[in-house]
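Novice: Here is my input, please return the structure:
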Amino acid sequence: MQDDFDIGNVGANDTDLATDETAPQEPSDVGASGGPPRVRIERFPVCPESMREYIPCLDNEDDIKRLPSTERGERFERHCPAKDKGLSCLVPAPNGYKAPIPWPRSRDEVWFSNVPHTRLIDDKGGQNWITKVKDKFRFPGGGTQFIHGANQYLDQISQMVPNVAFGSHTRVVLDVGCGVASFGAYLLSRDVLTLSIAPKDVHENQIQFALERGVPAMAAAFATRRLLYTSQAFDIIHCSRCRINWTRDGEL
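Specialist: Sure thing, here's the model as predicted:
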C-alpha cells in the first residue's frame, strides 16, 4: 500500500484532522525517481459556527418536517440524511475547547468551554445535578430522583434488591433518560459499565456532558423504534423518572 502522497493546501477554514475521500484524486507528475504518480487529497472544510451543535441524524429538519406525526416523540429518533445529502464539512468544536479533564477527576468536573450549556443549571439547579464554578462545571452527583447523590441511591437499590449485586451479578446497565449521567459515572467505581442515553431535547444535548465526563453514552430516544441491542444485552435497564410509557403499545 502506498502512503506517499501530497497533502492539499490548508486554508484558515480547513482542518488537518480528516481528508475528503470522495474528492477526485488528481494525478500529478511522476516523481523524479520514476515512481508511481502522486495524488492530491482534498480536505474537508470546517462547517459554519452556527452548526456547532449539529448532529446529522438528529437535526435533519427536512425529514423531520415530513413526518406524519410527532406525537410519540418521533422527532427525537434518528432521521439520517440520504447518502447524497451528507455533510461536506466538519462540525467545529466549541470556542475555547480544551483537552478533556482525565478520569477519575472528570466524574466530578469538566471544562465549561467544552460543553457551554447552562440551561440545565437553571432547570435542574434544585436537584443537585450540576453547578458552574468559574471555568468548570461541577457534578455533585445528584439526579431528579436522587438529589442526595448517586452513591446513596445505589446503596438504597442494593438494600432493596440484594440480588442486584453491582459488580458481580450486574455488570452492564442501560440508563434511560440519563441527565448528566451521574448514575453511570458512579457505577463505574462499582465495576459496572453503563450506557447512558437521552434525547437531544429542550435541555440541550445532555449526552455531551456524559461523554465529556468519560461515561459511555449516546443520543437516543424510546419512541417508536427499538434500540439496536438484543433483548439480553443489559443486566438492568434503569429509568429514573424518564417519562417513558413502557406499555403504550401493549407490551413492555
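Novice: Please count neighbours and contacts with C-alpha atoms only from this point.
Specialist: Will do.
Novice: Show the residue spans covered by the strands in the protein.
Specialist: Secondary structure of the chain, counting by DSSP state E: strands at 6-7, 14-19, 26-30, 37-41, 43-45, 109-111, 131-133, 136-138, 172-176, 193-198, 200-201, 204-205, 217-219, 236-239.
Novice: And the contacts of the last one?
Specialist: Going back to what we said before, that points to strand 236-239. Residues outside strand 236-239 that contact it (C-alpha atoms under 8 Å, 6 or more residues apart in numbering) are 170, 172, 173, 174, 175, 176, 177.
Novice: Can you list the buried residues in that strand?
Specialist: residue 238 (16 or more other C-alpha atoms under 10 Å).
Novice: One more sequence to fold, the one below, so I can look at both together:
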Amino acid sequence: MALKPNSADGRTRSWVQIFIVFGLCCFFYILGAWQRSGFGKGDSIALEITKHGADCNIIPSLNFETHHAGEVGNVGESEKIKSFQPCPPRYVDYTPCQDQKRAMTFPRDNMIYRERHCPREEEKLHCLVPAPKGYVTPFPWPKSRDYVPYANAPYKALTVEKAIQNWIQYEGNVFRFPGGGTQFPQGADKYIDQLAAVIPITNGTVRTALDTGCIGCELGGILVE
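Specialist: Next up is the predicted model:
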C-alpha cells in the first residue's frame, strides 16, 4: 500500500532550504564587505607592525662622523682622476653587455646568445660613448616618465612593432609612453585608483608592491608619483 506524501513536511523542508540559502548569502555578503573594508586580520597585523616600528628608539651611542683618514681635496699624483677621450662616432649606440653583433657570436643552444654577455677585460673600451646627434637634456620628473625626446633615441621601430599594444607612440619630436599597455587599457593610474578603493594604499599600511607583469614599469612609476 503506497503512502500518501505529507504536503506539510514538504513545505517545511522547502522553507528550511530557503532559510539556509538566504543565511549563506547574507553571511558571504557580510564577509565580502568586511574584507573590502580593509580591516582584515592581515591588515591589523600590518598596522601593529607599522605602529611599533614608528616608535623605535635611536641608540644614543651611534656615531655618524666619517672615520676615513685624510682630507678631501688632497689627492696624490698617483690618485688623480683619469680623463677619457670620446669614443668614435660608430659607438653612439654601444651598450657593452648587450652588444647585438657580439651576441650573435655565441651559441644558439638554449638561447645562450640571448643572455647578457659583458666584454672581457681586454675587450673593454676606455672612452666616453658619444651622445646622438641633436641630443637634448631629458625632461625632469615626472614628465620624463611619460615623454622622451626623439633626438635622444632616434629610432621608430618600436613604435611600429608595438603600435597596437599602447606602449610607446611617436608624437612630433618626442616619444610618449601612454602607460598601461595591453593589461591596463585605461592607464596604470586608473588601475591604481581601483586598487585604492579596496586596499589602503595612501596611509602607509602597504609598503611593498610587486609588479610581476611586463608592461614597462608603468605601475611603479605611477606609485612613485
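Novice: related to what we said a few turns ago, save the strands of structure 1 as CSV, and put in distance to residue 158 of structure 1 too.
Specialist: As requested, the strands of structure 1 are exported to CSV (distance: least, C-alpha to C-alpha, whole Å):
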stretch, distance to residue 158 of structure 1
strand 6-7, 57
strand 14-19, 45
strand 26-30, 63
strand 37-41, 56
strand 43-45, 50
strand 109-111, 27
strand 131-133, 28
strand 136-138, 26
strand 172-176, 14
strand 193-198, 16
strand 200-201, 31
strand 204-205, 30
strand 217-219, 24
strand 236-239, 13
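Novice: which stretches of structure 1 form helices?
Specialist: 61-65, 119-124, 150-160, 182-187, 206-213 (DSSP state H).
Novice: Dump those helices into JSON lines; add mean neighbour count as well.
Specialist: JSON lines is the format used below for those (neighbours: other C-alpha atoms under 10 Å):
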{"stretch": "helix 61-65", "mean neighbour count": "14"}
{"stretch": "helix 119-124", "mean neighbour count": "14"}
{"stretch": "helix 150-160", "mean neighbour count": "15"}
{"stretch": "helix 182-187", "mean neighbour count": "24"}
{"stretch": "helix 206-213", "mean neighbour count": "24"}
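Novice: could I get these as CSV with distance to residue 15 of structure 1?
Specialist: Converted to CSV, these look like this (distance: least, C-alpha to C-alpha, whole Å):
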stretch, distance to residue 15 of structure 1
helix 61-65, 26
helix 119-124, 30
helix 150-160, 40
helix 182-187, 33
helix 206-213, 22
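Novice: And those: which comes nearest residue 144 of structure 1?
Specialist: helix 119-124 (7.9 Å; C-alpha to C-alpha).
Novice: okay, and the closest one goes to which residues in structure 2?
Specialist: The aligned range for helix 119-124 of structure 1 in structure 2 is 157-162, by TM-score structural alignment.
Novice: and if you look at stretch 75-94 of structure 1?
Specialist: The alignment of stretch 75-94 of structure 1 onto structure 2 (TM-score structural alignment) spans residues 113-132.
Novice: Return the distance of the matching stretch from the chain's centre.
Specialist: Stretch 113-132 of structure 2 has its C-alpha centroid displaced from the chain centroid by 27 Å (C-alpha atoms, centre = their mean, to the nearest Å).
Novice: and the lengthiest helix in structure 2, which residues are buried?
Specialist: For structure 2, the helix that runs over the most residues, judged by DSSP H, is helix 7-36. By neighbour count with 16+ other C-alpha under 10 Å, helix 7-36 of structure 2 contains no buried residues.
Novice: Going by neighbour count, list what's buried in stretch 165-180 of structure 1.
Specialist: In stretch 165-180 of structure 1, counting by 16+ other C-alpha under 10 Å, buried: 166, 170, 171, 172, 173, 174, 175, 176, 177, 178, 179, 180.
Novice: repeat for stretch 38-52 of structure 1
Specialist: Neighbour counts over stretch 38-52 of structure 1 (16+ other C-alpha under 10 Å) mark 38, 39, 40, 41, 42, 43, 44, 45, 46, 47 as buried.
Novice: tell me which of those is nearest to residue 54 of structure 1?
Specialist: Among these, and counting by C-alpha to C-alpha, the member closest to residue 54 of structure 1 is residue 47, at 9.7 Å.
Novice: What's that closest one aligned with over in structure 2?
Specialist: Pairing criterion TM-score structural alignment: the partner of residue 47 of structure 1 within structure 2 is identified as residue 87.
Novice: That match against residue 94, yeah?
Specialist: No - at 9.8 Å, residue 87 of structure 2 does not count as touching residue 94 under the criterion of C-alpha atoms under 8 Å.
Novice: shared neighbours, the two?
Specialist: Joint contacts of residue 87 of structure 2 and residue 94 (C-alpha under 8 Å, 6+ apart) are residue 129.
Novice: What is the neighbour count of the closest residue in space to residue 37 of structure 1 that isn't next to it in sequence?
Specialist: Using C-alpha to C-alpha, 6 or more residues apart in numbering and skipping residues adjacent in sequence, the residue nearest residue 37 of structure 1 is residue 30, 4.7 Å away. Other residues lying near residue 30 of structure 1 total 12 when counted by other C-alpha atoms under 10 Å.
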